[in-house]
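Visitor: got a structure for you, letters missing:
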């Protein structure tokens, strides 16, 4: 089978498409014929060797944790899916023709494989950071870098829960944020004052790692009311960096429910082939995403 791999840490150029054996399932695991894989910032952070403490990596290594596909092999103890079922979930080395998943859910009706591959990690992350930052119904959440995959999920989940959201993004994504129910403003010079004009901020999320931690603490008045998923230096300023996943099966079940009820939709901004994985990573690192980037197999 074809699989994207890297033998050294570095830039997108270290990614190569190789031929290798299909992975085998173990107990409590399934193998899928991958139809699409989500492209996440953690993928290139792993490739660069940035997050070895959270993601120990033995070289050569595969890439990717999110996938949607057709169940191809079922491990011992798995009784909720069968060969031929369409699922989405998380696993390892998902930029490949076949991958083993450790958590999954059946794909909601009407969802394409490309769309489904964009949900697992971002919805788990969105649910986790909303919980960790402690924002409640009736309060206001500021989301810095709100137009990407996690931001898109946060805005919609917050809306369902009755949480007001102020989102920052580039000028081209202002209408997109408003379509998801947020009060929108641009980042750049004067952004803190523009946020203040939109209302009081009870909690804040840094999703882009754009060096705004001090300002988020200033706006909330409390470093404990700020969470970052993108700035590795956040703890130096008293802000928690959230990088450890919670219950992925629970997150997938909630995602499937929200999608089925029409309360969550994350668009696919751009798709790539396996051979274009390096370009996908370069684009992801450049930011300014609206929704999700995925690799279609």
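Guide: Received it, and whenever you're ready, just let me know what you need. Owing to the predicted nature of the structure, the values given are computational and were not obtained by experimental measurement.

Visitor: make it CA atoms for all contacts and neighbour counts henceforth
Guide: Will do.

Visitor: buried set for stretch 209-220?
Guide: Neighbour counts over stretch 209-220 (16 or more other C-alpha atoms under 10 Å) mark 209, 212, 213, 216, 217, 219, 220 as buried.

Visitor: Show me which of the residues you listed is closest to residue 131.
Guide: In terms of C-alpha to C-alpha, no member of the buried residues of stretch 209-220 lies closer to residue 131 than residue 220, at 16.6 Å.

Visitor: circling back to that earlier point, please list the members of the buried residues of stretch 209-220 that lie in helices.
Guide: 213, 216, 217, 219, 220 (DSSP state H).

Visitor: Residue 143 versus the last one, what's the distance?
Guide: To residue 143, residue 220 is 12 Å away according to C-alpha to C-alpha, to the nearest Å.

Visitor: Now do the shared contacts for the two.
Guide: Residues touching both residue 220 and residue 143 (C-alpha atoms under 8 Å, 6 or more residues apart in numbering): residue 204.

Visitor: Distance from the chain centre to the host helix or strand of residue 278, please.
Guide: Mapping residue 278 onto the secondary structure by DSSP states H and E places it in helix 277-286. Distance of helix 277-286 from the chain centroid (C-alpha atoms, centre = their mean, to the nearest Å) equals 15 Å.

Visitor: hmm, who's touching the helix or strand following it?
Guide: Toward the C-terminus, helix 277-286 is succeeded by strand 292-296 as the next helix or strand (DSSP H and E). Residues external to strand 292-296 that are found in contact with it (C-alpha under 8 Å, 6+ apart): 35-40, 95, 114, 117-118, 148-149, 266-274, 277, 280, 284.

Visitor: So which residues of the chain form helices?
Guide: Per DSSP H, the chain carries helices over the ranges 41-48, 113-117, 120-133, 149-160, 174-179, 191-198, 213-220, 248-260, 277-286.

Visitor: which one of those is the most hemmed in?
Guide: helix 113-117 (a mean of 27; mean count of other C-alpha atoms under 10 Å).

Visitor: mind listing the strands for the stretch 1-150 of the chain?
Guide: 2-6, 16-19, 30-39, 61-62, 66-74, 86-92, 98-106, 140-144 (DSSP state E, counting those that start in this stretch).

Visitor: what helices or strands is the third one leaning on?
Guide: Identification of packing neighbours for strand 30-39 by 3 or more C-alpha pairs under 8 Å, 6 or more residues apart in numbering; DSSP states H and E yields strand 66-74, strand 98-106, helix 113-117, helix 277-286, strand 292-296.

Visitor: Against that first model, consider the following:
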């Protein structure tokens, strides 16, 4: 259950920053928190505020000037007017970057780069991405292409032109996928954003299951011998991609922005499992 509540304003301690939030990304991680899942290291105290990525303006800190526009990450707390995090969990927001994009950037680009590092993608290899038009998927397409890989991306037909623009070879997902992939040659590695039958097929197509990383089917990863993302988010990485997006060198698509009071509607859309790009919550 999601409910808008009035809570005490948090205070920043030494080495922390308090950010007046402008926008926060929404993602399956948040819907899992709403359903009762606890991220590692988080206690079961209530109320529990979802949101692990945000953008806004620093209004309390002993390390970063007040008024600095930043984007950042946390475990919980992004769906709020104020969030407190360590100063090492924020990066400067480029002036030309829209708040909605800044608020939703972290999960997409950081997860994508960590995933590609996990499977050791190399120049000249062919990468298959299941769910290539999604938030992480469309970031992974571009990062892989920047690394010199050939990318095949599964998605609905209405997303195929979008995927082509990003440099991927689009393929419709669902029944008959194996046959549609066959003419495209060997697949060296997979980023799985779909799970289920798509992951099963990936294990059959790729010689080494350790070259497959699943973003969604964590419960079967060990059984199948595939990877889950191994790595930590960093402000350096976030700032690097924020600059690329602001400079027009990287695309990050925001599908829809919901006001905070409609966060439940945002979760309903996420749980459909379909859609291009990112959903964002606007806070101020």
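Guide: Cool, the structure landed. Remember, predicted model here, so these are calculated numbers, not experimental data.

Visitor: quick revisit: what span of structure 2 is the helix holding residue 278 of structure 1 aligned with?
Guide: On structure 2, the counterpart of helix 277-286 of structure 1 by TM-score structural alignment is residues 263-272.

Visitor: Nearest to residue 164 of structure 1 among the buried residues of stretch 209-220 of structure 1?
Guide: For these, the nearest to residue 164 of structure 1 is residue 220 (14.4 Å; C-alpha to C-alpha).

Visitor: Just give me the match in structure 2 for that closest one.
Guide: Match for residue 220 of structure 1 (TM-score structural alignment): residue 206.

Visitor: Ok, residue 109 of structure 1 next?
Guide: In structure 2, residue 109 of structure 1 lands on residue 95 (TM-score structural alignment).

Visitor: Tell me how far the match of residue 220 of structure 1 lies from residue 126 of structure 2.
Guide: In terms of C-alpha to C-alpha, residue 206 of structure 2 sits 11 Å off from residue 126 of structure 2.

Visitor: Which residues are in contact with each of those two?
Guide: Taking C-alpha under 8 Å, 6+ apart as the criterion, residue 206 of structure 2 and residue 126 both touch 187, 188, 189.

Visitor: Next, count neighbours for the closest residue in space to residue 78 of structure 1 that isn't next to it in sequence.
Guide: Leaving aside its chain neighbours, residue 78 of structure 1 sits nearest to residue 28 (5.4 Å; criterion: C-alpha to C-alpha, 6 or more residues apart in numbering). Residues contacting residue 28 of structure 1 under the criterion other C-alpha atoms under 10 Å number 14.

Visitor: again, but for residue 166 of structure 2
Guide: 18.

Visitor: now do residue 63 of structure 1
Guide: So residue 63 of structure 1, with other C-alpha under 10 Å, has 23 neighbours.

Visitor: what do we get in structure 2 for it?
Guide: So, by TM-score structural alignment, residue 63 of structure 1 is matched to residue 50.

Visitor: if I read this right, that match contacts residue 33, doesn't it?
Guide: Yes. Residue 50 of structure 2 is within contact range of residue 33, at 6.5 Å (criterion: C-alpha atoms under 8 Å).

Visitor: Residue 260 of structure 2: what's it in contact with?
Guide: 4, 79, 281, 282, 283.

Visitor: mind checking how far residue 214 of structure 1 is from residue 290 of structure 1?
Guide: With C-alpha to C-alpha as the criterion, residue 214 of structure 1 and residue 290 of structure 1 are 25 Å apart.

Visitor: Apologies, that question was intended for residue 67 of structure 1.
Guide: 19 Å.

Visitor: Of these two, give the one with the bigger neighbour count.
Guide: Neighbour count, other C-alpha under 10 Å: between residue 67 of structure 1 and residue 290, residue 67 has more, with 39 against 23.

Visitor: from memory that one sits against residue 88, does it?
Guide: Yes. Because the distance of 5.7 Å satisfies C-alpha under 8 Å, residue 67 of structure 1 is recorded as touching residue 88.

Visitor: Between the two, which contacts overlap?
Guide: By C-alpha under 8 Å, 6+ apart, the residues touching both residue 67 of structure 1 and residue 88 are 116, 117, 120.

Visitor: Now that residue 121 of structure 2 has come up, it's in contact with residue 187, right?
Guide: No. Look at residue 121 of structure 2 against residue 187 with C-alpha under 8 Å: they stay out of range, at 11.5 Å.

Visitor: Between these two, which contacts overlap?
Guide: Here residue 121 of structure 2 and residue 187 share the contacting residues residue 127, scored by C-alpha under 8 Å, 6+ apart.

Visitor: leaving aside the residues next to it on the chain, what's closest to the residue nearest to the spatial centre of structure 1?
Guide: Centroid-nearest residue in structure 1, with C-alpha atoms, centre = their mean: residue 122, separated by 2.8 Å. Taking C-alpha to C-alpha, 6+ apart, and ignoring the residues beside it in sequence, residue 122 of structure 1 has residue 150 as its nearest neighbour in space, at 4.7 Å.

Visitor: That neighbour -> structure 2?
Guide: That one, residue 150 of structure 1, aligns with residue 136 by TM-score structural alignment.

Visitor: got it, and residue 140 of structure 1?
Guide: So, by TM-score structural alignment, residue 140 of structure 1 is matched to residue 126.

Visitor: what's near enough to touch its match?
Guide: Residue 126 of structure 2 sits in contact with 149, 150, 151, 152, 186, 187, 188, 189, where contact means C-alpha under 8 Å, 6+ apart.

Visitor: ok, the closest residue to it other than its chain neighbours - contacts?
Guide: In space, not counting the residues next to it along the chain, residue 126 of structure 2 is nearest to residue 150; the distance is 4.6 Å by C-alpha to C-alpha, 6+ apart. Applying C-alpha under 8 Å, 6+ apart, we find residue 150 of structure 2 in contact with 124, 125, 126, 127, 144, 168.

Visitor: What separation is there between the fourth one and residue 181 of structure 2?
Guide: When C-alpha to C-alpha is the yardstick, residue 127 of structure 2 and residue 181 of structure 2 sit 12 Å from each other.

Visitor: what does the fifth one give?
Guide: From residue 144 of structure 2 across to residue 181 of structure 2, the span is 19 Å (C-alpha to C-alpha).

Visitor: hmm, back to that, quick one: the ones in helices among the buried residues of stretch 209-220 of structure 1 as TSV, columns for distance to residue 189 of structure 1 too.
Guide: Below are those laid out as TSV (distance: C-alpha to C-alpha, whole Å):
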residue	distance to residue 189 of structure 1
213	15
216	15
217	17
219	15
220	19
